[in-house]
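Peer 1: Okay, sequence plus prediction incoming.
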Amino acid sequence: MKRKISALLVLVLIVSLLGACSKNESASADVVKNNEGSSNIQLEDDSGKMIQMDTPATKIISLYSAHTENLFALGLDNEIIGIGRSDAYPAAVMTKDRFDYRADPEKVIAVDPDLVLIRPRIKKSNPEFVQALENAGITVVSLYPDKFEEFPHYIKKLAILTGKEDVAEKLLTKFDSDLKNMENMTKNMKNKVNVFFESTETEYRTITKDSMAAMAIKLAGGNNIAADAKATRKGTSIASYGEERILEKADQIDVYVSQRGAMNSGGNLHSISIRPGFDTIKAVKEERVYTINEKLVSSPTFRFSKGVLELSRMFYPEEMDNLDEFKKEEPLTRAQLAKMAVKFKHKGIFAPTSKYYKKERKGHSFGTFKDVTINDPKFDYIETAALSSYVDTDKDHFYPDKKVTRDEFAKTLYMLTDLKDQEGTVNIKDIDKAENDRIVEIVVENGLMTLKQGNFMPTEMITEKEAVESLEKIKEIK
C-alpha cells in the first residue's frame, strides 16, 4: 500500500513539475541559451520559428529601423554590415550599406550575412524575399514587440543573438529606472491633461490602449481620452476613431498630439485648425497642438524614455521646463546654455528622419560632434540648440565645457526672441571689444543685459543665475 502511495506521489510531482515548466516556457516565450548539442544559441522568433546558431552573429543586416537602433545601443557597430532604406538613428547609420526587402534578395545574399533581422510585416508582405534568403542558408529572424510590456523580452532576444546579454541587462535596468522616475515626477501633477493622440491623418486614427504610445501618455502624466479605441486589425497598435468621435469630445481635449513618421506626415496647429469643425477643439483654440516623431513614442527602442519626457514637456511645460536648476552663482557652460535655451523655448528635441540626411549640409549635421557622444545626458539639448542656431558651433565640435562669455550669451538672447532695434539709444563704452557689437547694442537697448559703469565687458564670463535673470526679462518685454 505504501509503495502505491509513494508511486502516486512521484507521479503527481512529475506532472506538477512538467506543468510548471510548461507555464514558465510560455511566459518566457521560448528564449533559451543552450550550451548542449550542436547549437549554442536557441530561441523562438515572433513568427514561431525555432532559431539555432552556433555563435553570436558578427555579420548582421537589419531591415527594420528599431532593430538597427537597438543593435547600436547594445554596443554593436562593425558587426552591422547593412541596414534598411529609412534608418536614420544614430548618425552612424550613414556609414552603412542599405538594403531593401522589396528588391532583389541576391544583393543581401552576395554579402553573406550570418543574421538578417526583420519584423513580421516584412515576412507577410514579401515572403519570397525571406524564403530566398533562407534557401541560401542565411538565418532570418523575425522580431517585433506588439505591446509595451513585451519590450524587455524583445531586447533580450536581440542580446542573445548578438552575445550582448550583460549590456542588455544594464540598459534595461536604466530604462526601467528612467521611466519610474518620470512616472514619479508626473503622477501627482494637478489638473492632469486630457490628450488625443493622432497616429495617422488617415481617418484621424489613434492608438490602442496597450500600445507603446498609450503607455508614453500615461507615464508622462496624461489621460488618453481615446482609451476605448479598437485596433484596425489584429497585430497593430493603430486604432480607429474618426472625426465624429473627436469632435464629440472637442471641449475635453486639453492637448492634441500629432505623430509624424515615415507612414504619416502628421498635422500641425494650422493644418489641424482648418479641418472642418476642428477649430472647436479646446486644444486647438488654446494652441496646444504638438507634433512628435513616431520613433520617440511608437517605436520599440530605448529612445522611448526620451519620448515620455517630450510628452511631459508638452503636457506640463511650466513644471517640466522650469529653469530652477540653473539659478546658481556658477559660470555658465555651453552645454548648460544649450539645455537652458531649449527649455526656455519649450523646443522639442530634434529627431532626424531619413530625409534629413538627403540634403546637402554646409555646417553641423546631427550627431557628428566629436566632443559630444550620444550617451551624453545633454546630447539632445546640445543637438537641438545647435541645429536651432541658439548656440554658435563649428562643424565638428561643440566645446560643451567651455565657459560662456557675455558676448556669446547676448547672441543667444538675440536668437531666442524678436527684439526691436532702438537705434543706438544706449552708449556702450567698450562696444568696440564685442565680437557681436550690433547684437550687444540691441540686447542692452531692450534691457535684457545691463552695463557696469557704462561697459558691457564682453569677454567676462556670465553666471547661470545672471543668464536666467536675462531670460526672465524676455517675458516682461513681450
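Peer 2: Cool, the structure landed. Being a predicted model, the structure only gives us computed values, none of them experimental.

Peer 1: C-alpha from now on. contacts and neighbour counts both.
Peer 2: Will do.

Peer 1: how about the residue positioned nearest the centre of the chain, what does it touch?
Peer 2: Taking CA atoms, centre = their mean, the centroid of the chain lies closest to residue 296, which sits 3.1 Å from it. Contacts for residue 296 (CA atoms under 8 Å, 6 or more residues apart in numbering) come out as 303, 304, 305, 306, 307, 308.

Peer 1: same thing with residue 292?
Peer 2: Residue 292 neighbours (CA under 8 Å, 6+ apart): 257, 258, 259, 260.

Peer 1: this is the other structure I want to compare:
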Amino acid sequence: MRKVKKVAAIIVATITLATATGCGSQNTSAPHIDSAKSLGVKVNETTQVKRVIALANGSAEIISALGFKSLIIGRDIASTDAELKSIPIVTSGHQVIPEKIIALQPDLVIIDRSTGPEVALATLRKSGINVITIPEAWTLTDIPAKISSIAAAIGAPRSGQVLMTQFAKKLPQQLHERKKVRIAFLYLRGGSAIYLVGGKQSGADSLIAAIGATDVGAAKFSQPFTAMTSELMVSLNPDLILVMSKGLESVGGVEGLVDLPGVAQTAAGKAKRIISVDDSLLLSFGPRTPDLITQLSNEVEKVSQR
C-alpha cells in the first residue's frame, strides 16, 4: 500500500516466506474502518496559485481541508477522501507521468520524498512548472509541519494556522487513559508473499500509541518493518492484530491470516481479534486522522472484549 518510509521501506524489505500459504476461507469477517470525517476550515484568504496538482502523499486532502479544493486539478492515488472523487488521479500507481501533468498546465506541483521517478520530476521542472517538496508525515507530531508547508506553498498561511489549531483541538486526548492492549501491525501482500511486522516509525505505531495501546512490534524493533516468522509472532503474542484492508484480502481474509506462520498461536489469532483499516486512510496522517483515531479506539475496545 502506499504508505509505509514506509512505501519505500516496504519495497526494500520485501521478503518471501515460503511456508505461508496465504489461503483460507473468508467465513469470518474483521471489523473494518473504511472512511473517516475530514477536518475543514474556511478563511477569507486569496491564494497565490490557481491550478495545483497535489502528488505528495495525502496533500490533496489537506488542500481541500484548507478550503481550497477548487484549486486542485490532479491528485495522487493516496488522497481518497470522498470529497476528492471528482478530481482525477494523475499518477500511475505512485509513479509520475510528466506528459500527463504538463498537459494540465498547473501553476504548482506539490511533491514529497516518496514522489518519483526523479527523471520525471526533472522533466516537470525543465518545462517551467513550479515544483515544491513538502515534508512527509508518519507520526501525529509530523502533521502540523505538513499542513504548514502545504498552506505556504499555495499562499494561504492563515488557513494553515487555523487548520493546525483545529487539528490540535480534535485529537482525542482522553484515549490515553484506557487500559493498554497489545497490538501488532502487520503489512501483508499475499500475492507477492510479503509478510512484515511493523516496528518503530512504521506509521501505525503512532496511531496505536495515540489510542493508549502498546505496539508490540515497535517495542521490540527499532526499524519500521521486520520479516514475519512463526517464532516472532509467538514471541510477540499480540492481543489484537491491525492490518490494512487490501492486505487482509490478499491473504484470504481472517481465516487466511490466522493460517500464516505463528498467528494461530497468538492470543489475537486464537480469538480472531483482527481490525482492518482502509489502505489509504490508515497512514494518511492528515485531516482525517483525528476521526480515524476515535474510530480505531472504539473498535479496539469492542474487539478486545472477545
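Peer 2: Structure received. Since the structure is predicted, the reported quantities are computational estimates derived from the model, not experimental observations.

Peer 1: Could you count how many residues lie near residue 87 of the second structure?
Peer 2: As a burial measure, residue 87 of the second structure scores 17 neighbours (other CA atoms under 10 Å).

Peer 1: Which residue in the first structure aligns with it?
Peer 2: Using TM-score structural alignment as the criterion, the counterpart of residue 87 of the second structure in the first structure is residue 96.

Peer 1: Which residue is the nearest non-sequential neighbour of that match?
Peer 2: residue 82 (5.6 Å; CA to CA, 6 or more residues apart in numbering).

Peer 1: which SS class is the one you found?
Peer 2: Counting by DSSP: H, G, I helix; E, B strand; the rest coil, the backbone at residue 82 of the first structure sits in strand.

Peer 1: Next up, the contacts around the alignment partner in the second structure of it.
Peer 2: Under the alignment (TM-score structural alignment), residue 82 of the first structure pairs with residue 74 of the second structure. Taking CA under 8 Å, 6+ apart, we find residue 74 of the second structure in contact with 52, 53, 54, 55, 87, 88, 89, 90.

Peer 1: related to what we said a few turns ago, from the contacts of residue 296 of the first structure, which land in helices?
Peer 2: Among the contacts of residue 296 of the first structure, DSSP state H puts 304, 305, 306, 307, 308 in helices.

Peer 1: By residue count, which strand of the second structure is the longest?
Peer 2: strand 182-189 (DSSP state E).

Peer 1: could you point out which element follows that one?
Peer 2: strand 194-198 (DSSP states H and E).

Peer 1: Report all helices and strands that that following strand contacts.
Peer 2: When contacts are defined as 3 or more CA pairs under 8 Å, 6 or more residues apart in numbering; DSSP states H and E, strand 194-198 of the second structure sits against strand 182-189, helix 216-220, strand 225-227.

Peer 1: And the ones you listed: which comes nearest residue 118 of the second structure?
Peer 2: Among those, strand 225-227 comes nearest to residue 118 of the second structure, with 25.1 Å by CA to CA.

Peer 1: can you give me the helices for the stretch 201-350 of the first structure?
Peer 2: Applying DSSP state H, counting those that start in this stretch to the stretch 201-350 of the first structure gives helices spanning 212-219, 243-248, 269-273, 282-285, 294-297, 304-315, 317-320, 334-344.

Peer 1: any chance of those in TSV, with distance to residue 195 of the first structure too?
Peer 2: Shown next, in TSV, are the helices of the stretch 201-350 of the first structure (distance: least, CA to CA, whole Å):
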stretch	distance to residue 195 of the first structure
helix 212-219	8
helix 243-248	11
helix 269-273	15
helix 282-285	9
helix 294-297	14
helix 304-315	9
helix 317-320	15
helix 334-344	22
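
Peer 1: out of those helices, nearest to residue 102 of the first structure?
Peer 2: helix 294-297 (22.0 Å).

Peer 1: how about that closest one, aligned to which bit of the second structure?
Peer 2: Against the second structure, the aligned range for helix 294-297 of the first structure is residues 279-282 (TM-score structural alignment).

Peer 1: With the first structure overlaid, how far apart is the matching stretch on average?
Peer 2: Taken over the aligned residues, the distance from stretch 279-282 of the second structure to the first structure averages 3.1 Å (mean CA distance after the TM-score superposition for the first structure).

Peer 1: ok so, going back, show me what the longest strand of the second structure is packed up against.
Peer 2: strand 194-198, helix 204-210, strand 214-215, helix 216-220, strand 240-244, helix 245-250.

Peer 1: tell me how far that strand is from the chain's mean position?
Peer 2: Distance, stretch centre to chain centre, for strand 182-189 of the second structure: 13 Å (CA atoms, centre = their mean, to the nearest Å).

Peer 1: Confirm that residue 119 of the second structure sits in a strand.
Peer 2: No - Residue 119 of the second structure is assigned helix when assessed by three-state DSSP, not a strand.
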